[in-house]
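>>> no sequence on this one, just coordinates:
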């Protein structure tokens, strides 16, 4: 598989790029901001080193070449396009519509989203059968399973092309049907929100919540440390999607989470979230 183009060079774009490159798949990374692309190049190198040290990337596969550009027309000729821009339905739909006008019919258009319904995004393009969703977890190069979301209009060839690509990237695909939040976010994000509410109410500290979830219920990291890894801004956006699309107010991000986002405490990527990491991590 060649001709993978990623649009969006933020945290998830960097992670997905590192995963593909580490499995020998060349990547073109597109973003409108050259400063973001410069940071992404550093982030990809860091992710590759980490993945290699953890034994999560194949040691016998040469790392492929990444090309960065601000020119969206670079998607022309792509075999698969993955958008990994901000978790905003309007922004994603607008981008997918632009990309659809630049690629050949039948090119899979993949939205990497934690919960925006895929058919909602597919309605913005002339060939909705080309649109499919993925929900890569962070850090993508360490987590071996990827949630794949098939919309009601997603075609079999689109699904097949994406699952083949994921297999080439060493990922196991679990294909689910379209729904706000799909499976992982629908279960995980409200749990994190409730954990933050317990801290907000003074029932327990951040450390106590995570310690109980790890020690008593077997959660590998604890929900609030997991939230820092996801990114608190991304988490708040995903919870708003759930609340808006389901009409259930329990999904609305709690006050403590919103306050941290407003203060710029977005988790590991900013150096501080529910925990203090001492410095901004690249």
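Cool, the structure landed. Keep in mind the model is a prediction, meaning the values are calculated, not measured. Numbering: from 1, shown residues only.
>>> okay, CA-based contacts and neighbour counts for the rest of this
Fine.
>>> And the strands in the stretch 51-200 of the chain?
Assigned by DSSP state E, counting those that start in this stretch, the strands in the stretch 51-200 of the chain fall at 66-69, 80-83, 109-112, 131-135, 145-150, 172-177.
>>> Which strands and helices lie in contact with the third one?
To tie it back to what came earlier, the one meant is strand 109-112. Other elements packing on strand 109-112 under the criterion 3 or more CA pairs under 8 Å, 6 or more residues apart in numbering; DSSP states H and E are strand 80-83, helix 89-100, strand 131-135.
>>> The same query, at a cut-off of 10 Å, please.
In terms of contacts (3 or more CA pairs under 10 Å, 6 or more residues apart in numbering; DSSP states H and E), strand 109-112 is packed against helix 11-22, strand 80-83, helix 89-100, helix 118-122, strand 131-135, strand 145-150, helix 156-168.
>>> With the last one instead?
Strand 172-177 is packed against strand 131-135, strand 145-150, helix 156-168, with contacts defined by 3+ CA pairs under 10 Å, 6+ apart.
>>> The same query, at a cut-off of 8 Å, please.
strand 145-150, helix 156-168.
>>> Same question for the fifth one.
Judged by 3+ CA pairs under 8 Å, 6+ apart, the packing partners of strand 145-150 are strand 131-135, strand 172-177.
>>> tell me the angle the last one makes with helix 156-168.
Think strand 172-177. 150 degrees (axes from the mean of the first three to the mean of the last three CA atoms, to 10 degrees).
>>> what about stretch 71-86, how long is it end to end?
18 Å (CA to CA, to the nearest Å).
>>> what is the orientation angle of the lengthiest helix in the chain with helix 11-22?
Once the chain is assigned using DSSP state H, the helix that runs over the most residues is helix 34-53. Using the same axes, to 10 degrees, the direction of helix 34-53 lies 50 degrees away from that of helix 11-22.
>>> what does helix 34-53 contact?
9-10, 14-15, 17-19, 22, 29-31, 57-59, 68-70, 141-142, 282 (CA atoms under 8 Å, 6 or more residues apart in numbering).
>>> Pull out the buried positions in it.
37, 40-41, 43-44, 46-48, 51-52 (16 or more other CA atoms under 10 Å).
>>> Output the residues you listed as CSV; include the columns distance to residue 187.
Below are the buried residues of helix 34-53 laid out as CSV (distance: CA to CA, whole Å):
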residue, distance to residue 187
37, 33
40, 30
41, 33
43, 29
44, 29
46, 30
47, 27
48, 30
51, 27
52, 31
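>>> nearest to residue 215, of the residues you listed?
For the buried residues of helix 34-53, the closest approach to residue 215 (CA to CA) belongs to residue 51, at 26.9 Å.
>>> Take this one as well and set it beside the first:
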């Protein structure tokens, strides 16, 4: 099966980025969201990013218009009936994702692959609520999607070799680099990254150094392009906390215990850049 039409469920930052990359790569794309305002914002954001790409001469005006023509807004999951691949990119809550996958399973054609962009949740558990667990797979894009080259492809317990091969080929078609990962809490990227961020937060919590100095040490001392606390603010402190909780629950190991300061900031509504305040203050 060679995919031609893709549905992306969720028009937030990740979903809109995935839809943009798919449309630019020549696929027909439904960008789906039940929230009309979120859907409009997602489509508008894609247009603005493509305009900037034209201004910087990365693509032509014709390329931009062709991508936008391949992009169609959707507010019903019934549109999955026309799709070869569905990529879900909604909130990181297992009960919400499984509910969406159950509905997608009823609408998508029998050959369609159902993928999830989850950054930490178990693929096997999501697949189990469908009648096609062999055609369910993880497809974890990095943020920002149009820029970052990596896609973690996560096999669930029942994911077939054929499903993996199709998604691997699709990833190459999107000009991304696929890495095969087995189903485990946090996969590779977040299992390594989030404990580092959590430990950086502990150094602030324990008074070892300020956020600015922690970030400077990691940028100049270990050649990170962005300090871990700046990165945490960019990701969203609520997302960081949630992933640490998934790791802590999944491994039952105290080394994954979320820092109390991280929990305190989230409870205060200091979620990072998106809320205007995290470890740094934003306009």
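Great, that's in hand. From a predicted model like this one, the values you see are computed outputs, not experimental measurements.
>>> on that earlier part again, mind checking which of the strands of the stretch 51-200 of the first structure is nearest residue 229 of the first structure?
Of all the strands of the stretch 51-200 of the first structure, strand 131-135 comes closest under CA to CA, at 14.8 Å.
>>> Mean per-residue distance, the closest one versus the second structure.
Aligned to the second structure and superposed, strand 131-135 of the first structure gives a mean residue distance of 0.8 Å (mean CA distance after the TM-score superposition for the first structure).
>>> Output the residue interval of the second structure matched by that strand.
The counterpart of strand 131-135 of the first structure in the second structure, counting by TM-score structural alignment, spans residues 136-140.
>>> same thing with stretch 8-20 of the first structure?
Against the second structure, stretch 8-20 of the first structure falls on residues 10-22 (TM-score structural alignment).
>>> likewise stretch 96-108 of the first structure?
Going by TM-score structural alignment: stretch 96-108 of the first structure matches residues 101-113.
>>> Give me the buried positions along that stretch.
So for stretch 101-113 of the second structure, counting by 16+ other CA under 10 Å, buried means 101-102, 104-105, 107-108, 112-113.
>>> again with stretch 140-158 of the first structure
140-142, 145-151, 153-155, 158.
>>> now do stretch 258-274 of the first structure
258, 260-261, 265-274.
>>> now swap in stretch 22-38 of the first structure and tell me
Neighbour-count burial for stretch 22-38 of the first structure, counted by 16+ other CA under 10 Å, picks out 22-31, 37.
>>> Just the ones of those in helices?
Using DSSP H, those in helices are 22, 37.
>>> related to what we said a few turns ago, outside of the match of strand 131-135 of the first structure, which residues touch it?
87, 113-119, 123, 127, 151-156, 159, 163-164, 167.
>>> rerun at 7 Å
For stretch 136-140 of the second structure, contacts defined as CA atoms under 7 Å, 6 or more residues apart in numbering pick out 113-119, 123, 127, 151-156, 159.
>>> now do stretch 230-243 of the first structure
Contacts for stretch 230-243 of the first structure (CA under 7 Å, 6+ apart): 87, 114-116, 138, 180-181, 189, 249, 251-253, 257, 261, 266-267.
>>> Most widely separated two among those residues?
Among the contacts of stretch 230-243 of the first structure, 138 and 249 lie farthest apart (CA to CA), at 26.5 Å.
>>> Specify which residue of those two has the higher count of neighbours.
residue 138 (16 against 12; other CA atoms under 10 Å).
>>> which residue packs closest to that one, ignoring adjacent ones?
Distances taken as CA to CA, 6 or more residues apart in numbering place residue 230 nearest to residue 138 of the first structure, at 6.3 Å, with adjacent residues excluded.
>>> Identify the residue of the second structure aligned to that neighbour.
Aligned partner of residue 230 of the first structure by TM-score structural alignment: residue 235.
>>> who's in contact with residue 28 of the first structure?
So residue 28 of the first structure contacts 4-6, 66-68 (CA under 7 Å, 6+ apart).
>>> Kindly report the same for residue 260 of the first structure.
266, 273.
>>> rewinding a little: what would the helices and strands packed on strand 172-177 of the first structure look like in a markdown table with distance to residue 223 of the first structure?
As requested, those are exported to a markdown table (distance: least, CA to CA, whole Å):
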| stretch | distance to residue 223 of the first structure |
| --- | --- |
| strand 145-150 | 19 |
| helix 156-168 | 27 |
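>>> Of the ones you listed, which is nearest residue 206 of the first structure?
strand 145-150 (27.9 Å).
>>> quick one on the thing from earlier: restricted to strands, list the buried residues of stretch 258-274 of the first structure.
Using DSSP state E, no member of those sits in strands.
>>> Next, check those against the helices and list the overlap.
258, 260-261.
>>> I'd guess residue 208 of the second structure is in a helix, am I close?
No: in this structure, residue 208 of the second structure is coil, not part of a helix, as judged by DSSP: H, G, I helix; E, B strand; the rest coil.
>>> For the nearest residue to residue 91 of the second structure once chain neighbours are set aside, give its distance to residue 135 of the second structure.
Spatially, and ignoring its direct neighbours in sequence, residue 91 of the second structure is nearest to residue 97 (7.6 Å; CA to CA, 6+ apart). As for residue 97 of the second structure, its distance to residue 135 of the second structure is 16 Å (criterion: CA to CA).
>>> Looking at the two, which is more packed in?
residue 135 (24 against 18).
>>> distance of that one from residue 168 of the second structure?
13 Å.
>>> Next: residue 58 of the second structure.
25 Å.
>>> And these two? Which one has more around it.
Taking neighbours as other CA under 10 Å, residue 58 of the second structure and residue 168 compare with residue 168 leading, 20 against 11.
>>> Can you verify my assumption that the more buried one contacts residue 177?
No: Residue 168 of the second structure is not in contact with residue 177 according to CA atoms under 7 Å; the separation is 8.8 Å.
>>> what do we get in the first structure for residue 185 of the second structure?
Using TM-score structural alignment, residue 185 of the second structure sits opposite residue 180 in the first structure.
>>> ok, back up a step: most packed of the helices and strands packed on strand 109-112 of the first structure?
strand 131-135 (a mean of 29; mean count of other CA atoms under 10 Å).
>>> Compute the inter-axis angle for it and strand 145-150.
150 degrees.
>>> Can you get me the centre-to-centre distance for strand 131-135 of the first structure and its chain?
10 Å (CA atoms, centre = their mean, to the nearest Å).
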